[in-house]
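Asker: the sequence isn't on hand, but the structure is:
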């Protein structure tokens, strides 16, 4: 019985961390709600934002170097949200984590405070914000061709073109209106140097 309670508590903690991190990502690059009762995504913008772009997947990717610290970051931002709510006299919904319970303007104000010069934890929040942004504007956690094929919201909005049939990008017109250098004679068909 005790083991089942511990497992349930661990799952609830993980779910709370996921909701909190999604709400953080949605504050950095807002998107539309995924369903009517979506609490993490505030619906402050149309189209897909950082959450739809895979922010949670990118944050959990071990290549970021912060994947092991995400639960701690979620806990910290929830502590800051609790303090912010007390300061503002806001009543938080106890059914969701404190940061998720904040309205979108309060979320943005809190993140602005956390990322301001002089805040003792600024580097954590700036780093988390950069990775949320990265999920949208570069889809670093995905193969670019796959992301485009699947309609990745950030790459699509930025107008990134699909690759040629062989999966490579080629451009008919050089960026400067002329070819800058001749192809090296040892360049392979894939474009790699020999």
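Answerer: Sure thing, it's come through. Nothing here was measured: the structure is a model prediction, and the numbers come from that model.
Asker: only C-alpha atoms for contact and neighbour calcs from this point on.
Answerer: Will do.
Asker: hey, where'd the helices end up in the chain?
Answerer: Remark: helices assigned in the chain by DSSP state H are 2-28, 55-60, 70-88, 98-101, 104-114, 122-137, 144-149, 153-157.
Asker: quick one: which of those is nearest residue 182?
Answerer: Closest approach to residue 182 among the helices of the chain (CA to CA): helix 144-149, 26.5 Å.
Asker: quick one: contacts of that closest one?
Answerer: In this structure, residues lying in contact with helix 144-149 by CA atoms under 8 Å, 6 or more residues apart in numbering are 139, 155-156, 160-163, 167.
Asker: residues contacting the residue nearest to residue 54 when sequence neighbours are not counted?
Answerer: The shortest distance from residue 54 to any non-neighbouring residue, by CA to CA, 6 or more residues apart in numbering, is to residue 135 (5.9 Å). By CA under 8 Å, 6+ apart, the contact list for residue 135 reads 50, 53-55, 58, 141, 154.
Asker: got another one to weigh against that:
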């Protein structure tokens, strides 16, 4: 729940159900959590998986200190970070990721993976993510691959062709 609340603070979305406490509902549509941030964070290839338990404890400790410092009463039925309002979560994450904070690198890495789950669906095969309606890829205008599973772009991204295809390029696009 704490990691969901952190991911939602980085890239907010709408509540999944009315009583949702982790998702603050600060933005319409899906955010990092719906895009799979927790799945990505628990992927060993990220290198952060082993430290997630520590980060949850640390984040809740920081939330408790933040609440005390700012006179915020926390609901003890949920983890401290989850109990903070969205604006307080945002302020706390701003502190944790600010230049000079001794734990900045860990919090920035966590935030980057939350963004990555939305922006690139790094935990999924791109074609599968698009077929499943991944919210971030759809929001960015990714379309399904052609029938053979390859992406082709009939219009050039810069409005013009930048180079000719090398004569030894195979039909699959690989160099010979």
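Answerer: Perfect, thanks for sending it. Note that the structure is a prediction, hence the values are computed from the model and not measured.
Asker: care to give me the TM-score?
Answerer: In this superposition the chains share a TM-score of 0.95, using TM-score structural alignment, normalised by the length of structure 2; 176 aligned residues with a CA RMSD of 1.1 Å.
Asker: picking that back up, ok, the contacts of residue 135 of structure 1 vs residue 183 of structure 1, which is closest?
Answerer: For the contacts of residue 135 of structure 1, the nearest to residue 183 of structure 1 is residue 141 (30.3 Å; CA to CA).
Asker: which residue in structure 2 lines up with the residue nearest to residue 54 of structure 1?
Answerer: With TM-score structural alignment as the criterion, the equivalent of residue 135 of structure 1 in structure 2 is residue 117.
Asker: rewinding a little: could you dump the contacts of residue 135 of structure 1 to a markdown table with neighbour count?
Answerer: Listed next are the contacts of residue 135 of structure 1 as a markdown table, based on neighbours: other CA atoms under 10 Å:
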| residue | neighbour count |
| --- | --- |
| 50 | 29 |
| 53 | 29 |
| 54 | 23 |
| 55 | 28 |
| 58 | 21 |
| 141 | 19 |
| 154 | 25 |
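Asker: give me the spatial nearest neighbour of the residue nearest the centre of structure 2, chain neighbours excluded.
Answerer: Geometric centre of structure 2, nearest residue: residue 114, 2.2 Å, by CA atoms, centre = their mean. The spatially closest residue to residue 114 of structure 2, leaving aside those adjacent along the chain, is residue 37, at 5.0 Å (CA to CA, 6+ apart).
Asker: for that neighbour, list the residues it contacts.
Answerer: 4, 7, 113-118.
Asker: check residue 17 of structure 1 too.
Answerer: Contacts of residue 17 of structure 1 by CA under 8 Å, 6+ apart are 70-71, 74-75.
Asker: now the equivalent of residue 66 of structure 2 over in structure 1: how far from residue 107 of structure 1?
Answerer: For residue 66 of structure 2, the aligned position in structure 1 is occupied by residue 84, per TM-score structural alignment. Per CA to CA, to the nearest Å, residue 84 of structure 1 is found 10 Å from residue 107 of structure 1.
Asker: residue 179 of structure 1 too?
Answerer: The value you get for residue 179 of structure 1 to residue 107 of structure 1, if CA to CA is used, is 48 Å.
Asker: could you do residue 88 of structure 1 as well?
Answerer: 12 Å.
Asker: who's more crowded, the two?
Answerer: With neighbours defined as other CA atoms under 10 Å, residue 88 of structure 1 and residue 107 compare such that residue 107 has more, 22 against 10.
Asker: burial count for the counterpart of residue 133 of structure 2 in structure 1?
Answerer: Using TM-score structural alignment, the partner of residue 133 of structure 2 in structure 1 is residue 151. Residues lying near residue 151 of structure 1 (other CA under 10 Å) number 13.
Asker: just the one 5 residues further on next, same as before
Answerer: By the measure other CA under 10 Å, the count of residues near residue 156 of structure 1 is 17.
Asker: residue 133 of structure 1 too?
Answerer: 21.
Asker: not counting sequence-adjacent ones, nearest residue to the counterpart of residue 58 of structure 1 in structure 2?
Answerer: Using TM-score structural alignment, the equivalent of residue 58 of structure 1 in structure 2 is residue 40. The shortest distance from residue 40 of structure 2 to any non-neighbouring residue, by CA to CA, 6+ apart, is to residue 123 (5.2 Å).
Asker: tell me if I'm right that that neighbour and residue 38 touch.
Answerer: No: between residue 123 of structure 2 and residue 38 there is no contact under CA atoms under 8 Å: 9.9 Å.
Asker: which of the helices of structure 1 sits most buried?
Answerer: helix 98-101 (a mean of 26; mean count of other CA atoms under 10 Å).
Asker: next, report how far that one is displaced from the centre of its chain.
Answerer: Remark: helix 98-101 of structure 1 is offset 17 Å from the chain centroid, using CA atoms, centre = their mean, to the nearest Å.
Asker: so where in structure 2 does it end up aligned?
Answerer: The aligned range for helix 98-101 of structure 1 is 80-83, by TM-score structural alignment.
Asker: give the contact list for residue 153 of structure 2.
Answerer: If you count contacts by CA under 8 Å, 6+ apart, then residue 153 of structure 2 has nothing around it.
Asker: trace it over to structure 1, please.
Answerer: So residue 153 of structure 2 corresponds to residue 171, using TM-score structural alignment.
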